[in-house]
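Enquirer: structure of the sequence below:
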Amino acid sequence: MHTIGTKSSSSGPPEPDGDDDEADERLRPARSPARDLLPLLAGAATTTAGVGAVLALADIDSPLRAPFTLFFLLAAPAAAVATALRKLEPVGRVLASLSAATAVNLLVAQGMLAVHRWSAPGGIAAVAALSSLILLLVLVRRLRGRTERGRAS
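Expert: Model prediction:
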């Protein structure tokens, strides 16, 4: 017959009883499901936007082409601008980045129409290039800020 040992004090953290994996599970704080969901949603959004850009650039006929391409045209510049506005409150950052995404799309369309070079693949490429440029400038600014702070210390 197997006996079960009892502990005299239950106020402190549980004592490991030889099984390290079991002790680690008891001492580790529980992860929130929302914390696990955010990277998953970001990956799904990136995949959806990428598929939309590929479908439009490759001129593939698919019922998903229009919604995925529209998602790319809104998400790419919005994500780049949202990265730049990291210090804003979340609601303000979402509104500002969606407004900026709309402005980027309108400026690309207006510029292409003004020079008589309108094409859907060209517009998608231009939006992708501008979004990449915005993101690159933000990353360069952050890296430059880190090196200057490192020199000042």
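Enquirer: alpha carbons only for contacts and neighbour counts from here, please
Expert: OK.
Enquirer: contacts for stretch 135-153?
Expert: For stretch 135-153, contacts defined as CA atoms under 8 Å, 6 or more residues apart in numbering pick out 80-81, 83-84.
Enquirer: and which of the residues you listed is nearest residue 125?
Expert: Closest approach to residue 125 among the contacts of stretch 135-153 (CA to CA): residue 80, at 15.2 Å.
Enquirer: and this one, so I can compare the two:
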Amino acid sequence: MQNIGIKALSSDTERQAGQGRREDLPPLLAGVAVAVGGVGATLALIDLSSPLRGPFVLFFLLVAPAAASWAALRGLTPWGRIVASASGSVAVNLLVAQAMLALHVWSVRGGVVAVTLFSSLTLLLVLLRRARRRTTARRRTT
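Expert: A predicted model of the protein is given here:
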């Protein structure tokens, strides 16, 4: 039998390894949030009776507009972005619900679709604005 020697990690290497795991956490959490939100929206749109439908749809309705407004508010500090995104998310949901009730077209599916469209449009406008800034910056440098 042959022994394989394993060299102990130094404290600097251990810190760097731990730092790498911490840096991987936000993208992982974002992916989980997208998956949970997508499942919630899908459960609402196909009208599937499940005990997870309520919490997942609520999560989607709160996180989708918050993520869209988070992307649009790059100039704020992180805590300012959190507060503005959370309050903007609640405002979007209240405005969608109020408009649908005033027009007598209230439905869960319609609310999910309206919030999805609003959030998608906001993200699309943010991406277009960033792309325009990049092309303008490239033209100036060349």
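Enquirer: circling back: the contacts of stretch 135-153 of the first structure in helices, which ones?
Expert: Among the contacts of stretch 135-153 of the first structure, the ones falling in helices (DSSP state H) are 80-81, 83-84.
Enquirer: mind putting these in JSON lines, neighbour count and distance to residue 68 of the first structure included?
Expert: Output for these, formatted as JSON lines (neighbours: other CA atoms under 10 Å; distance: CA to CA, whole Å):
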{"residue": "80", "neighbour count": "22", "distance to residue 68 of the first structure": "18"}
{"residue": "81", "neighbour count": "23", "distance to residue 68 of the first structure": "20"}
{"residue": "83", "neighbour count": "16", "distance to residue 68 of the first structure": "22"}
{"residue": "84", "neighbour count": "19", "distance to residue 68 of the first structure": "24"}
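Enquirer: now the contacts of stretch 135-153 of the first structure as JSON lines including distance to residue 24 of the first structure?
Expert: Output for the contacts of stretch 135-153 of the first structure, formatted as JSON lines (distance: CA to CA, whole Å):
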{"residue": "80", "distance to residue 24 of the first structure": "39"}
{"residue": "81", "distance to residue 24 of the first structure": "41"}
{"residue": "83", "distance to residue 24 of the first structure": "36"}
{"residue": "84", "distance to residue 24 of the first structure": "39"}
